[in-house]
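J.: sequence first, then the predicted structure:
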Amino acid sequence: MKKPIGFEIKLEEGSKIVKIPIPDEQKEEWNQFTGGKGYIDYLKEFIGGEKNYEIANNALSAAMHSSLSQTVKDNCLFCHGKSDDESDKACTVYHLQMNVTYFFAGNEFVNIVLNNRNIYEDKVALQQLTINFFNSLRFIKNEGKMYLDLEQLCRFALKANFSAISKKFSESEIFKNLQIINETLNHIEELDLENKVLQEEDENYLDLQKTFFEQKQRYYKEKLLLEKENPNSKVTFGKKVKTRISLSKTVLYYYYLQQVGKFPYFENHPEGKVKAIEEVINRDKIKTTIKHFQLKYNFINNHKTNRIAKNQVANIDYVANTMLKNYPEAKELALSELKLAQTKDR
């Protein structure tokens, strides 16, 4: 069981919080040490850009304020205009301890993501996990205290990891998947044995990981057997013959995911729209240029008539029923537009 992360400041009666400014040279040293990128920058990237982070941060600030007792609010000299000294803010110590908790919790979350490449590379899973990070922040009512439910967050991370791995497996050859699964199961069993020998607690959810990979192993073994027995199968000895998906279908796929909040909008990327598209092209190994992808995307995104034209029926049909089968909300939106496209004159 993971221990929660929380911070509490205890002051002697009559004491005040005083701000000590950090010298510019010390700030510069810190920026060089961290590479100029802090946990807030990572959270903005993970959640899909500045706008999405602002929404989450506003909700967090409101929850912090709601956790304060009415007595603290009523006795605040600063808020009631009885003092111009910010150190007289009755809520200062409470907001400070919650922000310190946020600092440690945020950095812990960033470390979890950066140490798990599967999650980091799957922007859909990453965005949902970041939302769940904010959902894992708990508040103690009337005490102005906040803590991170690390156990809950780690389980969310495990779920995101399973989702990202499943997506990778679905795009790979069966033999390759089975090889990875076998090696992973062997590694899990070695770790489990080591824990038992040293009488250490399992902190990596090895039982759950083992269950996941054993299920995948059964699935791909059965799939391989069925494909070998099927004379009309497009797979020979487990090797998947990939059907090249057109750029038009790929662009529609990301468009519908964005519309239902399952993939961040390209323009919300911290480094801009072009960088976001470049990452998608590289990650999905799409054979096109950034400019061509952007032109196709703008064509269907900027004008609905282009997207639901008669000549898009086959594309939308494929995207809805094949590419979006694991995203019911996006699939529903695509099918609704498919009906519109089917009734178009041209």
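T.: Sure thing, it's come through.
J.: please count neighbours and contacts with C-alpha atoms only from this point.
T.: OK.
J.: shouldn't residue 138 be within a strand?
T.: Yes. Per DSSP: H, G, I helix; E, B strand; the rest coil, residue 138 lies within a strand segment.
J.: show me where the stretch 51-200 of the chain has strands.
T.: Taking DSSP state E, counting those that start in this stretch to define them, one finds strands in the stretch 51-200 of the chain at 137-140, 145-148.
J.: among the ones you listed, which is the most enclosed?
T.: Per residue and on average, the most neighbours among these fall to strand 145-148, with a mean of 24 (mean count of other C-alpha atoms under 10 Å).
J.: neighbours of residue 314, how many?
T.: Neighbour count of residue 314, defined by other C-alpha atoms under 10 Å: 14.
J.: tell me which element it falls in.
T.: Using DSSP states H and E, residue 314 sits within helix 313-318.
J.: what's near enough to touch the closest residue to residue 17 other than its chain neighbours?
T.: Among residues not flanking residue 17 along the chain, residue 87 sits closest, at 6.0 Å (C-alpha to C-alpha, 6 or more residues apart in numbering). Taking C-alpha atoms under 8 Å, 6 or more residues apart in numbering, we find residue 87 in contact with 16-18.
J.: ok, back up a step: and the helix holding residue 314, what does it pack onto?
T.: helix 247-259, helix 328-342 (3 or more C-alpha pairs under 8 Å, 6 or more residues apart in numbering; DSSP states H and E).
J.: hmm, 10 Å instead?
T.: Helices and strands touching helix 313-318, by 3 or more C-alpha pairs under 10 Å, 6 or more residues apart in numbering; DSSP states H and E, are helix 247-259, helix 304-307, helix 328-342.
J.: check it against this one:
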Amino acid sequence: MAKRNIGFELNLKEGQKIVELKFDKRLKKRFDKDFEKNHTYYLKQFLVTKKDYDIVNNALNEAVKMSLPDNVEDGCKWCKGESNDVGDKNCSKYYLQMEVTFMLASNEFIRIISKNKHIYNDKPNLKKLTVKFYDCFRFIKGEGKMYLDLDRLCRFTLESGFLTITKMFSSSDTLTNLKIINSTLNDIEEKDLSNKINKIEDENYLDLQKMFFENKRRFYKDEIFIEEREGVAIKGLSRNKKKEPTVVHYALYYHYLQQSKDFGYFENHPEGKWIAIKELIKKDNIKTTAKYFQIVYNRLTNYHTNRIAKKEEANISYVANTMLKDYPKAKEIALLELQQAKIKSR
């Protein structure tokens, strides 16, 4: 079920006008202090710099101005200089209803962020999400109205949360991640079942959450499989006098060759990635299956944090100093990542 949009409209009867209330200085000072941390305060915090806040705020103000009725200045006593009463501004109603809409929408956004601490603590991600928050406003041209597309905002927030969770998983071990994923999936399924029993519409995008965590579970199950196979391979190597490249070595080797443009990407093969990998395994006589090679290759190529993990330090060193000795550009890329792996392992 799509979320309801957030918007506010003033319906003034003929002859009615907006009245500006004025506080005495002492009361105004107290009021300003009590409400110092309003929606504007938090949005500025989320966007980090004044420059970025000014950019999105100026764009919003321009869109607000463009939505006003074309004839708003006609007969305006304020514009003609016939009145100093703010209530005589023809545009007052439109500006006020859009200001209230923005305040209500901002407070809802701040509430959503406060409930998702993992997003709040990921400042670069929060900054990007806040920019997208401004992009969720819609304007009705010629009517001086605006509203927040709450469904769009919630989907942006969900996506942002997934990115943050992925970062968190990358800094934790596989088994811990699987425990968290299984527990979360259980909670999602219980909530989904409760909704179905009580005939409650899903407002939390449970299907998308379930899809995300199921994908992560598959990924980390593959991780365990790979780690177990790597362990067996290392034990086997220790019994051999001559060290032969492992599947991990070959995956890293071709990744660095592709990065240096010494070897084409598998995706560019005329018959597709799968055929390219099968041909490669046959050509290099790699002792593995195409499926397993692709799993290892994807894990290392698609995730920089996996590639420079502590356990890969020895593998990168072997590839850089043994397998890439005739490819200076690729070797340079590998050595740079080797330094990153060494720093991470300290």
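T.: The structure has been received and is ready for your questions. As the structure is a prediction and not an experimental result, all values here were calculated from the model.
J.: let me see the TM-score of these two.
T.: Here the TM-score for the pair of chains, by TM-score structural alignment, normalised by the length of structure 1, is 0.65; 242 aligned residues with a C-alpha RMSD of 2.6 Å.
J.: picking up where we left off before, between the contacts of residue 87 of structure 1, which is nearest residue 190 of structure 1?
T.: Distance to residue 190 of structure 1, by C-alpha to C-alpha, is smallest for residue 17 among the contacts of residue 87 of structure 1, at 50.6 Å.
J.: right, and the secondary structure at the closest one would be what?
T.: Assignment for residue 17 of structure 1 (three-state DSSP): coil.
J.: give me the neighbour count for residue 337 of structure 1.
T.: The burial count for residue 337 of structure 1: 20, using other C-alpha under 10 Å.
J.: from residue 112 of structure 2, how far off is residue 155 of structure 2?
T.: 12 Å (C-alpha to C-alpha, to the nearest Å).
J.: oh, that last question was meant for residue 279 of structure 2, not what I typed.
T.: With C-alpha to C-alpha as the criterion, residue 279 of structure 2 and residue 112 of structure 2 are 50 Å apart.
J.: with neighbour numbers in mind, choose between those two.
T.: Applying other C-alpha under 10 Å to residue 279 of structure 2 and residue 112 shows that residue 112 carries more neighbours, namely 16 against 13.
J.: what residue in structure 1 is the furthest from its centre?
T.: residue 82 (44.7 Å; C-alpha atoms, centre = their mean).
J.: could you say which helix or strand contains residue 300 of structure 2?
T.: Applying DSSP H and E as the criterion places residue 300 of structure 2 in helix 290-302.
J.: where in structure 1 does the helix or strand following that helix fall?
T.: Reading on from helix 290-302 of structure 2 to the C-terminus, the next helix or strand found by DSSP H and E is helix 304-307. Under TM-score structural alignment, there is no match for helix 304-307 of structure 2 anywhere in structure 1.
J.: for helix 304-307 of structure 2, name the packing helices and strands.
T.: In this structure, helix 304-307 of structure 2 packs against helix 150-170, helix 290-302, helix 313-318, helix 328-344, with contacts taken as 3+ C-alpha pairs under 10 Å, 6+ apart.
J.: quick one: buried residues of it?
T.: Of all the residues in helix 304-307 of structure 2, those buried under the rule 16 or more other C-alpha atoms under 10 Å are 305-307.
J.: likewise for stretch 63-83 of structure 2?
T.: 63-64, 66-69, 72, 76-78.
J.: could these be laid out in a markdown table, adding distance to residue 48 of structure 2?
T.: Shown next, in a markdown table, are the buried residues of stretch 63-83 of structure 2 (distance: C-alpha to C-alpha, whole Å):
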| residue | distance to residue 48 of structure 2 |
| --- | --- |
| 63 | 23 |
| 64 | 24 |
| 66 | 28 |
| 67 | 29 |
| 68 | 31 |
| 69 | 34 |
| 72 | 36 |
| 76 | 39 |
| 77 | 41 |
| 78 | 37 |
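J.: the contacts of residue 87 of structure 1 into JSON lines, with extra columns for distance to residue 29 of structure 1 and neighbour count?
T.: Formatted as JSON lines, these follow (distance: C-alpha to C-alpha, whole Å; neighbours: other C-alpha atoms under 10 Å):
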{"residue": "16", "distance to residue 29 of structure 1": "29", "neighbour count": "15"}
{"residue": "17", "distance to residue 29 of structure 1": "25", "neighbour count": "13"}
{"residue": "18", "distance to residue 29 of structure 1": "23", "neighbour count": "9"}
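J.: ok, of these, which one's closest to residue 131 of structure 1?
T.: residue 17 (31.8 Å).
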